[in-house]
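> need coordinates for the below:
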Amino acid sequence: MKKRILVALVSVFLFSGFLTRDNDIYFEINKSIDIFGRVYREVALNYVDDLNPQNFMIAGIEGMLSSLDPYSNFIDVSEQKDIEIITKGKYGGIGATIGVRNSEVTVVDLIEGFSAQRQGMRIGDVITKINEQTISKENYDRLGDFLKGDVGTNLSVTVKRENNSDPIVFNLIREEIEIKNVPFYGFVPENSNNSYLKLSGFSQSAGEEVKKALLNMKAQKEIKSLVIDLRGNPGGLLDAAIDVCEKFLQKGQLIVSVKGRDSVSVKNHYSLEEPILPDAKIVLLIDEGTASAAEIVAGALQDHDRAIVVGTNSFGKGLVQTIIPLPYNNSLKLTTARYYTPSGRSIQKINYSTTGKIFEGSHALIKKEFKTDKQRLVYSAGGIMPDTLVKKVSGSQIVQRLLAEGMFFRFATHFSNQNISLDYSTVSQQKMISEFSAYIQKAGFDFVSKSEKLIDQLKESAKEEKLDTKFVTQLDNMKKEFDASHSSEIQKYKDEIYNLIREELIARSGGKEKRLKEALLFDKQFETSLSIFNNPKAYGSILSNTARQN
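So this is what the prediction gives:
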């Protein structure tokens, strides 16, 4: 009897402990809401200058959320369409991708078959006005509000174009545009059994698009190997990532584990389908732009030794967000969980819980060893590490600078506007390089290498220390030699420069699909994938080796 009473007392004590803790947090929340509401009311009504109550409220919410992580955001009414685009993969638009180039809002891509492309808009056109709204880089972040809208509605887009003195006005109709998660797939090289699939996002239809692409290629001929290109893929929906994984993993294999704030709240997601390509060799291409849902796919296929990962370290986002509806058609995008790959690792790179005083405990991010199904070593806390490290960055400083300043894009716009009906393949490499060199010189492209910067620093120091003028003259002569060497460096890397120019020009004449196909012809990471496929011994040894290939 005493034993039962003791157990009952212990149970009551433990249970009441939970109640006390819960009551404490709810008391603190209610108290904080009361204080926050009172401060908001006092400031909104009594501040010396008139305030916009709604904007003031949003500023307070955003300030609160900014103390958490970059992915937790308040979504007001005007941004709801962006959420619908992510989830549904559809929107009403004109079929143009817009970016900022050379400080101007510029058309950087066109979707074939939609109003912008049909009516003659070109890549490189600079948008100056939408309806009556003047457009510049200052209001670029609101561009979606001006361009997107209900299907069937009209809008006027004014652009300026090189070699046209007058602005061009396009009267366009918004059409339903479905975002393609798979912009290109096919056999590359065409006469081979190696297939290639570019996966650029994870909206709702991603899994179905991958399935359709694989079945279409299988209908043409046997697929012996597949390159899945996840480079630059920012991620998307968790369910879409799971759906894609199911096309490659064995039925019943673990894809990802999602763990919330409560350690008991763990959801394991397993593959419910049979794979479409059970025997094909697979290589995944990743880079620092591969994030979130794309990392879930990379992690699952790597941990189950289903694919060799080639490229550079991925972004390292191991957090999961949930969209929570709020009153008045607002929403809250809140980080509610972490995900773990099948081996049990979190690939989250940055620990946001150590950045402020609001967190009661820190979730430690420690680089630990984990093992794949075949006992290969993989690591946590730093994104997905490739099995074979292959960098894509050019070895030339001048090429890197030309890319950074958008000179290839700008030259392609200039050249295509001057040669509208020209077949670019008929232009020799020598002539194209010559025209490009003349263009960048006229555009005022100024390249200063690291060595030249050091010379400039030496000159400044020499002048300050009042060294012999002969020494300064020698430095000036060295600088002139560097200036002369720039043109020779362009000649040294002419093949790479010519290929980058061709890629931009083909995008203007053949669209995104042909551009992707052209880029593969001189893609170092893709070439590495093919060499791995062509060497069965190498493919097998990488999947059974515990060491990374460099």
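> contacts and neighbour counts: CA atoms only from here.
Will do.
> distance of the spatially most central residue of the chain from Ser200?
Of all residues in the chain, the one closest to the mean position by CA atoms, centre = their mean is Pro234, 3.5 Å from it. Computed as CA to CA, to the nearest Å, the Pro234 to Ser200 distance reads 8 Å.
> with Ser292 instead?
To Ser200, Ser292 is 12 Å away according to CA to CA.
> how about Ala443?
In terms of CA to CA, Ala443 sits 33 Å off from Ser200.
> between the two, which one's more packed in?
Applying other CA atoms under 10 Å to Ala443 and Ser200 shows that Ser200 carries more neighbours, namely 23 against 12.
> distance of that one from Leu215?
Ser200 is 19 Å from Leu215, by CA to CA.
> how about the residue nearest to the centre of the chain, secondary structure?
The assignment at Pro234 comes out as coil when based on DSSP: H, G, I helix; E, B strand; the rest coil.
> circling back to that earlier point, which neighbours do Ser292 and Ser200 share?
Counting by CA atoms under 8 Å, 6 or more residues apart in numbering, the shared contacts of Ser292 and Ser200 are Pro234.
> now for the closest residue to Leu458 other than its chain neighbours: which residues touch it?
Among residues not flanking Leu458 along the chain, Leu475 sits closest, at 8.0 Å (CA to CA, 6 or more residues apart in numbering). Applying CA under 8 Å, 6+ apart, we find Leu475 in contact with 455, 458-459.
> another for comparison:
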Amino acid sequence: MNKLTIKIKALIAAIVLIITAFAFTSPGERYFEIAKNLDIFATLFKEVNALYVDEVNPNKVIRTGIDAMLSSLDPYTNYIPEDDIEDFRTQSTGQYGGIGALTSKIDGKIKVTMIVEGYSAQKNGLKIGDEVIKIDNIDITKLEREEAADLMKGQANTPVSLTVKRYGKTEPITLNFTREKVKINNVPFMGMVSDNIGYIKLSDFTLDAGKEVKEAVIKLKSQGANKIILDVRGNPGGLLMEAVNITNVFIPKGKEVVSTKGKIEDHNQDYKTLNQPVDTEIPLVVLINSGSASASEIVAGTLQDYDRAVIIGQKSFGKGLVQITRPLTYNAQLKVTTAKYYTPSGRCIQALDYSHRNEDGSVGKVPDSLKSEFRTINNRSVYDGGGIDPDIVVEKSPMSPVAYALYTKGHIFDYATEFYYSNPNIASAKEFSLTDAQYEDYKKWLNGKDYSYTTQVEKNLKKLKEYALEEKYYQDIEHTIQNLEKTLEESKANDLNDFKSQIKTLLEEEITSRYYLERGSIESSFDVDQDISKAIEVLNERSKYDSILAKK
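I've put the predicted structure just below:
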């Protein structure tokens, strides 16, 4: 059977699933509509394939059809072809066959951006900042990052070699590795942020996430923690059952965590905690932001509904939909939305509009008229329709254009690499701070490097100039516009000083990752993290903590 037939069968399977959702008046009418639409599609494709002026790539055309059809439903119903199954499995399980190295394309070069502790990459000398130019003698300099990453992966216990350019070395070096079954931890960091406050960073909801959080809480308590911060900022979610398990660490056995409701009533389900908790009384703060989605929102929303934790940060992403996977022919799969989930108070946090979001992905402001009010155990008001609203909102300063340009063009990353090879040792990640002299060195290092950027004010001024020319007003305001352009240019010249604090933070996080890997990057941000500072403040003022959660 050729690939075209395979693709058509996959599309037909997806079409059947979608069309059967239509509410026709009778089963006979529904099945007629299915047959009619499939026949139209098959004959249409045959005619296009036979008559179109250029050669038609059936794989590309069919895939486009599948993706367009599913995207008309919601962003989370997706077709997963056989070639992408391994990546999907990695997202679901946190496991893959590889060496424990993450890469990214920086300034057109594929560079190692993180090393996973304890695996072959670390044990055999690969370093963050290494530029990978060959994998098993295959030149990868013209490949996309994803293609190179696929070459690095493979069955456990198989060999792979990487040829890399390393800062300070005149010639490339070749390193040999043995692939392993790599498990990415759901909890990349846990530790103390003060004498009695423990901190847990939860980055995923793959297998064993609940177990990892439970072990982290037990360990932190043994180190003297009598208050906990659980950080799910930027966590996109994952396995629903792991959200139940994590919530179970803090609330009693037998409590409802989440319920799912969809079109097929027999599939509706209530999920309750199954185990004895670790601690139902320890003061708890959960940190969220616009990147906290799905399972992260179940944890935050459920703990909020039970008045078990104070939620701090920014409004969460707003994904209240449940997906399951269904096998298709030839090892493909369909990830399909089957239900919405509801927290114990009865609210669904799904954003009312699937498609229109802010640039950062957040759901933005939802009109009060479109929200419904629900009540927590202590009769506090909570709302549906667009993510979890924090109990305490911490306003975030956006990244400045100059900092964004330095970061995206690799000038933060590359400087951190050079700093590492010039400084064999630094203070602990928590204590490390760039001195003013070192920051001045960084500014000198930037001389001659391109980090051009356009501010929003410059964009607006450009539009004003275009409108003025179009409407014949330019001569009247030409002098004013030129003065504004000059003022902006002079102001931008000071941006490295004006946004020093922000740029220094990025540099410190990147530099500490060279010495202490992901743990270092996380820990170095504690002293400038506004959300963590607010969490510590609330946890250290028990009366304030209690008043937030008090019965209304």
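> tell me how they score on TM after superposing.
Overlay of the two chains. TM-score (TM-score structural alignment, normalised by the length of structure 1): 0.84; 513 aligned residues with a CA RMSD of 3.2 Å.
> show me what Val244 of structure 2 aligns to in structure 1.
Aligning on TM-score structural alignment places Val244 of structure 2 opposite Ile242 in structure 1.
> which residues of structure 1 does stretch 333-345 of structure 2 align to?
The aligned range for stretch 333-345 of structure 2 is 331-343, by TM-score structural alignment.
> buried residues, the matching stretch. List them.
Within stretch 331-343 of structure 1, the residues that qualify as buried by neighbour count (16 or more other CA atoms under 10 Å) are 331-335, 337-343.
> quick one: whichever strand or helix holds Ser195 of structure 1 to structure 2 mean distance?
Using DSSP states H and E, Ser195 of structure 1 sits in strand 194-198. Mean deviation of strand 194-198 of structure 1 relative to structure 2 after superposition (mean CA distance after the TM-score superposition for structure 1): 0.9 Å.
> mean shift of the helix or strand following that strand relative to structure 2?
Moving toward the C-terminus from strand 194-198 of structure 1, the next helix or strand (DSSP H and E) is helix 206-220. For helix 206-220 of structure 1, the mean deviation from structure 2 after alignment is 2.0 Å (mean CA distance after the TM-score superposition for structure 1).
> now for helix 206-220 of structure 1, which elements pack on it?
strand 184-187, helix 238-245 (3 or more CA pairs under 8 Å, 6 or more residues apart in numbering; DSSP states H and E).
> may I see the buried residues of that helix?
Counting neighbours by 16+ other CA under 10 Å, one finds that the buried residues in helix 206-220 of structure 1 are 206-211, 213-214, 217-218.
> repeat for stretch 31-47 of structure 2
By neighbour count with 16+ other CA under 10 Å, stretch 31-47 of structure 2 contains the buried residues 33-34, 38, 45.
> Gly154 of structure 2: which of these is nearest?
Comparing the buried residues of stretch 31-47 of structure 2 against Gly154 of structure 2 with CA to CA picks out Phe45 as the nearest, at 36.7 Å.
> residues in contact with Thr325 of structure 2?
333-336.
> Gly237 of structure 2 and Val299 touch, don't they?
No - applying CA atoms under 8 Å, one finds Gly237 of structure 2 not in contact with Val299, separated by 9.9 Å.
> quick one: list the elements packing against the longest helix belonging to structure 1.
As assigned by DSSP state H, the longest helix anywhere in structure 1 is helix 2-46. Packing contacts for helix 2-46 of structure 1, counted by 3+ CA pairs under 8 Å, 6+ apart, involve helix 53-65.
> in structure 2, what residues pair with the helix or strand following the helix it packs on?
With elements assigned by DSSP H and E, the helix or strand that comes after helix 53-65 of structure 1 is strand 73-75. Under TM-score structural alignment, the counterpart of strand 73-75 of structure 1 in structure 2 spans residues 78-80.
> so how far is the matching stretch off the chain centroid?
Centre-to-centre, stretch 78-80 of structure 2 and its host chain are 19 Å apart (CA atoms, centre = their mean, to the nearest Å).
> with stretch 106-125 of structure 2 instead?
Centroid separation for stretch 106-125 of structure 2 versus its chain: 20 Å, with CA atoms, centre = their mean.
> please pull up the equivalent of Tyr439 of structure 2 in structure 1.
Superposed on structure 1 with TM-score structural alignment, Tyr439 of structure 2 falls opposite Ile433.
> same check, this time on Thr5 of structure 2
By TM-score structural alignment, Thr5 of structure 2 lines up with nothing at all.
> distance check, Thr5 of structure 2 against Glu55 of structure 2.
Per CA to CA, Thr5 of structure 2 is found 17 Å from Glu55 of structure 2.
> of the buried residues of stretch 331-343 of structure 1, which is the nearest to Ala59 of structure 1?
Distances from Ala59 of structure 1 to these, taken by CA to CA, are shortest for Leu332, at 14.2 Å.
> contacting residues for that closest one?
72-75, 322-326 are the contacts of Leu332 of structure 1 under CA under 8 Å, 6+ apart.
> hmm, back to that, export the buried residues of helix 206-220 of structure 1 to CSV and tack on distance to Lys2 of structure 1?
As requested, these are arranged in CSV below (distance: CA to CA, whole Å):
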residue, distance to Lys2 of structure 1
Ala206, 63
Gly207, 61
Glu208, 64
Glu209, 67
Val210, 66
Lys211, 66
Ala213, 71
Leu214, 69
Met217, 74
Lys218, 73
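> number of residues surrounding the counterpart of Ser485 of structure 1 in structure 2?
Per TM-score structural alignment, the equivalent position to Ser485 of structure 1 in structure 2 is Asn494. A count of nearby residues for Asn494 of structure 2, using other CA under 10 Å, gives 11.
> now do the contacts for Asn494 of structure 2.
So Asn494 of structure 2 contacts nothing (CA under 8 Å, 6+ apart).
> circling back: which pair in the buried residues of helix 206-220 of structure 1 spans the largest distance?
With distances taken as CA to CA, the most widely separated pair in the buried residues of helix 206-220 of structure 1 is Ala206 and Lys218, at 18.4 Å.
> quick revisit: just how off-centre is the strand holding Ser195 of structure 1 within its chain?
The chain centre lies 20 Å from the centre of strand 194-198 of structure 1; the measure is CA atoms, centre = their mean.
> can you check which part of structure 2 it sits on?
Counting by TM-score structural alignment, strand 194-198 of structure 1 corresponds to 197-201 in structure 2.
> and the residue nearest to Leu458 of structure 1, how far from Thr469 of structure 1?
Distance, Leu475 of structure 1 to Thr469 of structure 1, by CA to CA: 10 Å.
> likewise for Asp373 of structure 1?
68 Å.
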